[in-house]
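Visitor: Dropping the sequence and predicted coords here.
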Amino acid sequence: MEMADCKTRRLVVDSGRPDASLIRAAGVALREGGLVAFPTETVYGLGANALDARAVAGIYRAKGRPADNPLIVHIDSPRVLNRYIDQIPPVVWRLAARFWPGPLTLVLRGGGVFPPEVTGGLDTVAVRVPAHPVALALIRAAGVPVAAPSANASGRPSPTTAAHVLDDLAGRIALVLDGGPSGLGVESTVLDLSGDGPVILRPGGAIRQDLEEVLGPVEVDPAVNGNAVAGSRPRSPGMKYTHYAPRAPLVLFEGHDPGRVAAGILADAGRLAADGRRVGIFAYSETAPLYDGKGYSVVVAGNRHEPDSVAALLYASLRRFDRLGVDVILAEGIAPDGLGMAVMNRLRRAAGGRVVTV
């Protein structure tokens, strides 16, 4: 069902009160080895039965995903952790009480019940409980844990609507549950609990400050800021490869002074436009007027002082540049505070090393 010549069905579901018959049909498709895209509170996920190696392998084929990039296992309650994980640190229960259901993924040792297609060949497994009625209902209907990365072609901006899923994966997956736009707009935080202390491998919806209220000091892996060790195996999705990228190359401009950042972008945009390049600018509401009337394709991604608004618009904004047909995108960064850390991580990944500090 996950082959490129299949017909992808799109079922519209009410996120508040999902239709039980539609959810049952999707659960059967998952249990029988099909691939089902579904909404979560972060982005849309592409699910497969996490206990079925053949089904999980279909995720990698559909997405074109590198085989060493581990997946996140979605469960419907912390109470079922003991079925799959044989080494559960006591701190897990404190985190679960605070953050589950919600945008926090925990990397734990054990989990040998899952095939290596799920774990990326590691001795750890990443697991979370999503906070979305459709996702939870689907997991319960399937009766199995669900392995699910974002439901996009590998390397592309993550999908926050069913339309984004179909843009990338129509004909490659069995079914899309269309529950409307996802809310948060960026993926879950991935927190590694398998070592000596807690380490953020990927920033996301659960911010560092909130984690530290439960855990005390929390480290951030160097790969979060684009400093992955060459040749290392990724311990979490989003650590090693270029991700979240629109079709045109993106250059990220970082700096503390928004005016200087905008001036740097305008200088580069002028040179590129003089060479005949169609320039896109990823901006915020405060600086967007600086680019008016200059012939550039400007996409406004929220307010730089409200990183939650930027996160909600981030991936849709990056995908919009594809429709605008630009040749290059010049993007403004924001302060990496709170949810801004997740936004900057995604923009740095999308830039693939093309970062200018001003």
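Guide: That came through fine.

Visitor: drop to CA atoms for contacts and neighbour counts, all remaining ones
Guide: OK.

Visitor: what ranges do the strands span in the stretch 51-200 of the chain?
Guide: 72-74, 104-109, 124-128, 146-147, 175-178, 189-192, 199-202 (DSSP state E, counting those that start in this stretch).

Visitor: May I see the buried residues of the third one?
Guide: Neighbour-count burial for strand 124-128, with 16 or more other CA atoms under 10 Å as criterion, is recorded at 124, 125, 126, 127, 128.

Visitor: just checking, what packs against that strand?
Guide: On a contact count with 3 or more CA pairs under 8 Å, 6 or more residues apart in numbering; DSSP states H and E, strand 124-128 meets strand 72-74, strand 104-109, helix 116-119.

Visitor: now the angle from the longest one to strand 124-128?
Guide: In this case it means strand 104-109. 160 degrees (axes from the mean of the first three to the mean of the last three CA atoms, to 10 degrees).

Visitor: for strand 104-109, packing partners?
Guide: Using 3+ CA pairs under 8 Å, 6+ apart: strand 104-109 touches strand 124-128, strand 189-192.

Visitor: and the comparison structure, right after this:
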Amino acid sequence: METIRWSVDINVEKQKSYPHISEAADFLRQGHVIAFPTETVYGLGADATSDAAVQGIFEAKGRPSDNPLIVHISTPDELQDLVASISPEAGQLIKAFWPGPLTIIFNKKAGVFSDLVTAGLDTIGIRMPSHPVALELISHSGKPLAAPSANTSGKPSPTSAEHVARDLTGRIKGIVDGGETGVGLESTVIDCTVTPPMILRPGGVSAEEIKACIGEVHVDPSLKKEQSAPRSPGMKYTHYAPTAPLYLIKGKADWIQQTIERLQGEGKKVGLLASEELAASVKADIVKMCGTREDPSTIARGLYHAIRSFNDTNADIILAEAFDEKGIGAAIMNRLEKAAGHKWINESSS
């Protein structure tokens, strides 16, 4: 399959015509799969009401079909045709965080979505992205778009069109190139069908921000372990992993240096995924910096690119710095734990 690549200016809402977006939207209406940018990561979009279109997502990604997908819309008004009801808490969250990196779980309206989108659940995860290119594409398609991250299943999520092209050229109809994404990590997922609402996946909106908006919120305790039946999109199976095995490492810089030297003594090429601060005080065979601890949002933006970049190296093992879990740090550590398969090297237990 030939994969078309359209370059679109992020300031698309200021333009009077949208030839590339219109062409991509036509393909979506025809049941094709199209990758597009959001403010979090690139999504792999298809008509959420069509079994055949959604099946194309799973085939392109190589993703098991028992994992539910997030649906993307362009205005909150579309919800009335998609969900059974909107709780007061969901309404408050919509006003506070849409458009933006927050997915809300609703009870779905019967007979609207392909069953492949919900993986047999009675609920549906929906969000309204803030990326102007995404909003224009969804609006032009006239369809709610199911859109998981636009990568081969298990690989780090893509934060640029080039990442998408590496994984999916020849497997999808097209890629709408809107430049690099902003947040760098997927949306927060919160279930508003339960009381109190429950965060099922940490992401671009922090638990602290949500609590300030609606009050009491629970966090799914299963976030720290593998699940057999995921309640949230993208939370089953190991994700985000590079080719070389990745371990989270926590300890003082001198101990981390000693650990690296021990692994090097065993004949291993050691990669280090680190903040600017740790990278300045520790040496390894390959060092990839993902941001500064002074501004955790820079780590979120740089994380997936840094993880992916190790695949172009000869690293035998990758040690990833552990970060504080406050704010967006919870999402950073959730993704790193998934990438590591929950494998740790910890000074306190050595």
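Guide: That came through fine. Given the structure is predicted, the values throughout are model-derived calculations rather than measurements.

Visitor: Make JSON lines from the helices and strands packed on strand 104-109 of structure 1 and add distance to residue 301 of structure 1 to it.
Guide: Formatted as JSON lines, those follow (distance: least, CA to CA, whole Å):
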{"stretch": "strand 124-128", "distance to residue 301 of structure 1": "28"}
{"stretch": "strand 189-192", "distance to residue 301 of structure 1": "21"}
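
Visitor: for those strands, which one sits closest to residue 157 of structure 1?
Guide: strand 189-192 (16.9 Å; CA to CA).

Visitor: Tell me roughly how far the closest one lies from structure 2 on average.
Guide: Aligned to structure 2 and superposed, strand 189-192 of structure 1 gives a mean residue distance of 0.4 Å (mean CA distance after the TM-score superposition for structure 1).

Visitor: what does stretch 311-324 of structure 1 give?
Guide: Stretch 311-324 of structure 1 versus its aligned partner: 0.6 Å mean (mean CA distance after the TM-score superposition for structure 1).

Visitor: What is the corresponding segment of structure 2 for that stretch?
Guide: Aligning stretch 311-324 of structure 1 against structure 2 (TM-score structural alignment) gives residues 300-313.

Visitor: So which bits of the matching stretch are buried?
Guide: 300, 301, 302, 303, 304, 305, 306, 307, 308, 310.

Visitor: Just the residues you listed: which are in strands?
Guide: With strands identified by DSSP state E, none of the entries of those belong to them.

Visitor: So which of the residues you listed are in helices?
Guide: Among the buried residues of stretch 300-313 of structure 2, the members falling in helices (DSSP state H) are 300, 301, 302, 303, 304, 305, 306, 307, 308.

Visitor: In contact with the residue nearest to the spatial centre of structure 1: list those residues for me.
Guide: When CA atoms, centre = their mean is applied to structure 1, the residue found nearest the centroid is residue 187 (3.7 Å). Counting by CA atoms under 8 Å, 6 or more residues apart in numbering, residue 187 of structure 1 touches 42, 43, 103, 204, 205.

Visitor: what residue of structure 2 takes the place of the second one?
Guide: Looking back up the chat, that one is residue 43 of structure 1. So residue 43 of structure 1 corresponds to residue 41, using TM-score structural alignment.

Visitor: The nearest residue to its match once chain neighbours are set aside: neighbour count?
Guide: Distances taken as CA to CA, 6 or more residues apart in numbering place residue 159 nearest to residue 41 of structure 2, at 4.9 Å, with adjacent residues excluded. Around residue 159 of structure 2 there are 30 other residues, counting by other CA atoms under 10 Å.

Visitor: And the one 10 residues further on, by the same measure?
Guide: The tally of other residues near residue 169 of structure 2 (other CA under 10 Å) stands at 18.

Visitor: Let me see the contact set for the residue nearest to it when sequence neighbours are not counted.
Guide: Closest residue to residue 169 of structure 2 apart from its sequence neighbours, by CA to CA, 6+ apart: residue 3 at 5.7 Å. With contact set as CA under 8 Å, 6+ apart, residue 3 of structure 2 has these partners: 169, 170, 171, 172, 173, 174, 175.

Visitor: In contact with the last one, which residues?
Guide: Spelled out, it's residue 175 of structure 2. Residue 175 of structure 2 neighbours (CA under 8 Å, 6+ apart): 3, 4, 5, 6, 34, 35, 36, 161, 164, 165.

Visitor: Report the buried members of these.
Guide: 5, 6, 34, 35, 36, 161, 164, 165.

Visitor: just to confirm, which helix or strand has the counterpart of the second one in structure 1 in it?
Guide: Read that as residue 6 of structure 2. Superposed on structure 1 with TM-score structural alignment, residue 6 of structure 2 falls opposite residue 11. Per DSSP states H and E: residue 11 of structure 1 is located in strand 9-12.
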